[in-house]
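Engineer: Got a sequence here, can you model it:
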Amino acid sequence: MTETRETRIKRMKMRSMRRGIKEMDLILSAYADRHLDSMDAAALDTYDALLRENDQDLYQWVTGQAAAPAALSDLIGDIAQTFQK
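Structural biologist: Alright, predicted model coming up:
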């Protein structure tokens, strides 16, 4: 069964809010609220892949403590810019 765009975005917003650590809940839920509705299908695919990553790794990537994988580096950079504002 395929997901509608609306259902997919709702699922990803919920997944962004319900992470493992509070810091990532705050960072990703704010980013998702601002950006998911305007993303195209490819960008949503990348964000969905990001949601499968470990919170401790995500936090280090977003805060610049470690380099993000190449496939996620542009998205991580965008999230980091949003986080720093």
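Engineer: Going by C-alpha atoms from here, please, whenever you check contacts or count neighbours.
Structural biologist: OK.
Engineer: for residue 68, helix, strand, or coil?
Structural biologist: Assigned by DSSP: H, G, I helix; E, B strand; the rest coil, the conformation of residue 68 is coil.
Engineer: want to put them side by side, so please do this one too:
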Amino acid sequence: MDTQPIDAHALGKLKWRCRRGMLENDLLIERFFQRHETQLTARHAAALTQLMNLSDNDLLDLLLRRKDPDDELNSPDVREVLHMLRPSARSP
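Structural biologist: As a prediction, this is how the structure comes out:
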């Protein structure tokens, strides 16, 4: 299991890949990077990339807990990244 943080180049590519067309998703993803970018590993990056392959509406449904990941998205790594992405009840 890769526990080393990804390098700056990989982080930049990941941020570029995470740009979305829906403002709500962009805001949640931006907050995610503000909180977690220094701790992201290759495992997190792979799970986040899987989530970015979703449509904006499907991604937002997962982020807002309207639905849970299923099929190939139902993995421990994706669930961990979703937990990191989702707004907490304490978020303003």
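Engineer: Got a TM-score for the two of them?
Structural biologist: Here the superposed chains carry a TM-score of 0.75, computed using TM-score structural alignment, normalised by the length of structure 1; 81 aligned residues with a C-alpha RMSD of 2.2 Å.
Engineer: what's the longest helix anywhere in structure 2 in contact with?
Structural biologist: Scanning structure 2 for the longest helix, with DSSP state H as the assignment, gives helix 23-36. Where contact means C-alpha atoms under 8 Å, 6 or more residues apart in numbering, the residues beyond helix 23-36 of structure 2 that reach it are 18, 19, 20, 56, 59, 60, 84, 85, 86, 87.
Engineer: got it, and stretch 73-85 of structure 1?
Structural biologist: 27, 28, 31, 46, 47, 61, 62, 63, 67, 68.
Engineer: Apply the buried test to those residues and list what passes.
Structural biologist: Among the contacts of stretch 73-85 of structure 1, those buried by neighbour count (16 or more other C-alpha atoms under 10 Å) are 27, 28, 31, 47, 61, 62, 63, 68.
Engineer: okay, the residues you listed in TSV with distance to residue 4 of structure 1 next?
Structural biologist: Output for these, formatted as TSV (distance: C-alpha to C-alpha, whole Å):
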residue	distance to residue 4 of structure 1
27	25
28	21
31	21
47	16
61	30
62	29
63	33
68	29
